[in-house]
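>>> Dropping a prediction and its sequence here:
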Amino acid sequence: MKTAKQYLGKQLNTMLSEIQLDDNNFIVNVQRELLKGNPLPKTTFYALIDATKEKADSLLELLGELNENDEITAFSGLSITPTNHKFIVQGKTLYTWCALDAILFTEWLDVSSQIISQDPIDNSLIELNIDCDHLVSSNPYPIFLSLVEKMDSCNIRGSFCNHVSFFASEQTAKQWLDSNANGKILTLEDLFESNKIGLKCC
């Protein structure tokens, strides 16, 4: 992964510094628990976080979502609650808050994933298969991905995730860009090294 990963890493580190945490490795540990497909009890979350309960609760407020039983159903973009982006790993269907999450989490969690999404303009089906940091296949190809460069750490989904989608064609990506002057459009080549892009479907 190239610039997009660096950008999100910088944003995440900025948010963690606000609550005086220097290490973001715990995020992967929490997400691996969510990969099991079940809500995560807060007691398990606290055990995974090397921080005070006060800081852990601040993290949940910034990066988590809870169900009616006060269990964690999403954390830092990975969710067991349905969104527009299916993230299928080892036969379990999870979801991500945005299109970019689905690509990045495959590498961060060192898994193989099938990503199923829709173009928000014309509802075209989009499917990616990724093995860690290798794009195995994309249907269609090429596809495009929207990005906004400003994120409100108090409203990550509203300010960032809800604006980051897959597009099945350059035409629909440009339609989105026409209505989002502060956005930009990425290609798969912006996200993967050229030698890590495999089968390209039409």
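Sure, I can see it. Keep in mind it's a predicted model, so treat the numbers as computed, not measured.
>>> Could you use CA atoms for every contact and neighbour count after this?
Will do.
>>> can you give me the strands in the chain?
Assigned by DSSP state E, the strands in the chain fall at 64-66, 72-75, 78-79, 85-89, 92-96, 112-118, 125-131, 134-139, 144-148, 166-167, 183-187, 197-200.
>>> Serialize those strands to JSON lines and add fields for distance to residue 26 and mean neighbour count.
Listed next are the strands of the chain as JSON lines, based on distance: least, CA to CA, whole Å; neighbours: other CA atoms under 10 Å:
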{"stretch": "strand 64-66", "distance to residue 26": "13", "mean neighbour count": "18"}
{"stretch": "strand 72-75", "distance to residue 26": "11", "mean neighbour count": "23"}
{"stretch": "strand 78-79", "distance to residue 26": "14", "mean neighbour count": "26"}
{"stretch": "strand 85-89", "distance to residue 26": "20", "mean neighbour count": "23"}
{"stretch": "strand 92-96", "distance to residue 26": "18", "mean neighbour count": "21"}
{"stretch": "strand 112-118", "distance to residue 26": "21", "mean neighbour count": "22"}
{"stretch": "strand 125-131", "distance to residue 26": "22", "mean neighbour count": "20"}
{"stretch": "strand 134-139", "distance to residue 26": "24", "mean neighbour count": "20"}
{"stretch": "strand 144-148", "distance to residue 26": "25", "mean neighbour count": "21"}
{"stretch": "strand 166-167", "distance to residue 26": "28", "mean neighbour count": "30"}
{"stretch": "strand 183-187", "distance to residue 26": "29", "mean neighbour count": "17"}
{"stretch": "strand 197-200", "distance to residue 26": "29", "mean neighbour count": "14"}
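>>> Same list (those) but as a markdown table, adding distance to residue 51.
As requested, these are arranged in a markdown table below (distance: least, CA to CA, whole Å):
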| stretch | distance to residue 51 |
| --- | --- |
| strand 64-66 | 16 |
| strand 72-75 | 16 |
| strand 78-79 | 21 |
| strand 85-89 | 29 |
| strand 92-96 | 25 |
| strand 112-118 | 31 |
| strand 125-131 | 32 |
| strand 134-139 | 34 |
| strand 144-148 | 31 |
| strand 166-167 | 36 |
| strand 183-187 | 35 |
| strand 197-200 | 39 |
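>>> adding another structure so you can compare the two:
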Amino acid sequence: MTSQPGPEPSLEGVFRAETGSTLNWLGLPLLRLLARGRPVTADQLAAVTGRPIEQVRAALAGQGDIEYDDQRQIIGNGITLRPTAHRFIVDGASLFTWCALDTLVFPALLGRPADVESTCHATGVPVHLHVEPDRVTAVEPATTVVSLVTPADRTEIRSSFCNQVHFFASAHAAAAWLHDHPGASVLPTAQAQHQARSLIQSLPLAGGPGECSCC
């Protein structure tokens, strides 16, 4: 479903950009540690990845979007402990994500179901979902869609992609936003999750989706 003329945003490009750096050995363990709901240290990452602490610190320094607290502990990288528009509840931990698509993708990466609480970016209408690792099982409103864009700068995924990926209560509710974002599109939540999950399964992610040696 493409609701605006122009090239359809490439989910593959986003995931290739991320996995081309450190997602395959650093990002997944970090995501899974953050899903515990507590800050993460470089020492913890070194322990779960089996990498020298110097290599971990160098990799972290090259990731400009990572969020830190005052003690330089990691509190955000896709999943974040800082409130955003997208609440992500997994294993009883109340977390947040950087964008709407994250809430659909992370259950597959974590191998755990999640409840999602968000709002329509245009109308403020509450949006609720239950997302299993392999499918979206509940969506309210049922007409909810996700906006997608092709990131102009793939070195800064949060600013160029995540900040433009929202829930809308319907394609109609997204119309004005789409008018202001030429080349963007919207997809039903189940379709967006299916496409993203299929791409994840084709990528060389360490441990594979759902497999976790750190939690």
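Nice, I can see it. Just so we're clear, the structure is a prediction, and the values are computed from it rather than from any experiment.
>>> Please state their TM-score.
Overall, the chain-to-chain superposition scores 0.81 on the TM-score scale (TM-score structural alignment, normalised by the length of the first structure); 185 aligned residues with a CA RMSD of 2.3 Å.
>>> can you tell which of the strands of the first structure is closest to residue 58 of the first structure?
strand 64-66 (9.5 Å; CA to CA).
>>> May I ask you to name the longest helix in the second structure?
helix 189-202 (DSSP state H).
>>> any idea of the angle it forms with strand 126-132?
Angle of helix 189-202 of the second structure versus strand 126-132, following axes from the mean of the first three to the mean of the last three CA atoms, to 10 degrees, is 40 degrees.
>>> okay, the angle between helix 189-202 of the second structure and strand 135-140?
Going by the same axes, to 10 degrees, helix 189-202 of the second structure makes 150 degrees with strand 135-140.
>>> ok, residues contacting helix 189-202 of the second structure?
The contact list for helix 189-202 of the second structure (CA atoms under 8 Å, 6 or more residues apart in numbering) reads 11-12, 15, 101, 104-105, 108, 134-136, 139, 144-146, 208-209.
>>> Kindly check the end-to-end length of stretch 154-169 of the first structure for me.
32 Å (CA to CA, to the nearest Å).
>>> Same question for stretch 67-80 of the first structure.
Its start and end residues considered, stretch 67-80 of the first structure measures 11 Å (CA to CA).
>>> again with stretch 82-102 of the first structure
End to end - CA to CA - stretch 82-102 of the first structure spans 13 Å.
>>> what does it rub up against?
35-37, 77-81, 111-118, 145, 157, 161-166.
>>> swap in stretch 42-55 of the first structure?
Stretch 42-55 of the first structure has contacts (CA under 8 Å, 6+ apart) with 19, 26, 29-30, 56, 70-72.
>>> before we move on, what about stretch 145-160 of the second structure?
Contacts for stretch 145-160 of the second structure (CA under 8 Å, 6+ apart): 8-11, 13-14, 17-18, 64-65, 98, 100-101, 161, 164-171, 183-189, 192.
>>> circling back to that earlier point, out of the contacts of helix 189-202 of the second structure, who's nearest residue 125 of the second structure?
Nearest to residue 125 of the second structure among those, with distances taken as CA to CA, is residue 144, at 10.3 Å.
>>> which residues touch the closest residue to that closest one other than its chain neighbours?
Excluding the flanking residues, the one nearest residue 144 of the second structure by CA to CA, 6 or more residues apart in numbering is residue 169, at 4.4 Å. Contacts for residue 169 of the second structure were tallied using CA under 8 Å, 6+ apart; they are 119-120, 123, 125, 127, 141, 143-145.
>>> Any idea which residue is closest to the centre of the second structure?
Centrality entry for the second structure: nearest residue to the mean C-alpha point is residue 102, 2.3 Å, by CA atoms, centre = their mean.
>>> Identify the residue of the first structure aligned to that residue.
With TM-score structural alignment as the criterion, residue 102 of the second structure lines up with residue 101 in the first structure.
>>> Distance-wise, check that match relative to residue 9 of the first structure.
Distance, residue 101 of the first structure to residue 9 of the first structure, by CA to CA: 12 Å.
>>> Kindly report the same for residue 34 of the first structure.
20 Å.
>>> With residue 103 of the first structure instead?
Plainly put, residue 103 of the first structure is 14 Å away from residue 9 of the first structure if you go by CA to CA.
>>> any idea which helix is longest in the first structure?
Longest helix of the first structure, by residue count under DSSP H: helix 3-18.
>>> Report the distance from it to the chain centre.
13 Å (CA atoms, centre = their mean, to the nearest Å).
>>> Show me what it is packed up against.
On a contact count with 3 or more CA pairs under 8 Å, 6 or more residues apart in numbering; DSSP states H and E, helix 3-18 of the first structure meets helix 188-191.
>>> Could you identify the buried members of the contacts of stretch 145-160 of the second structure?
Among the contacts of stretch 145-160 of the second structure, those classed as buried by 16 or more other CA atoms under 10 Å are 8-9, 11, 14, 17-18, 65, 98, 100-101, 161, 164-171, 183-189, 192.
>>> Turn the contacts of residue 169 of the second structure into JSON lines, columns for distance to residue 197 of the second structure.
JSON lines is the format used below for these (distance: CA to CA, whole Å):
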{"residue": "119", "distance to residue 197 of the second structure": "23"}
{"residue": "120", "distance to residue 197 of the second structure": "23"}
{"residue": "123", "distance to residue 197 of the second structure": "28"}
{"residue": "125", "distance to residue 197 of the second structure": "27"}
{"residue": "127", "distance to residue 197 of the second structure": "21"}
{"residue": "141", "distance to residue 197 of the second structure": "22"}
{"residue": "143", "distance to residue 197 of the second structure": "21"}
{"residue": "144", "distance to residue 197 of the second structure": "18"}
{"residue": "145", "distance to residue 197 of the second structure": "17"}
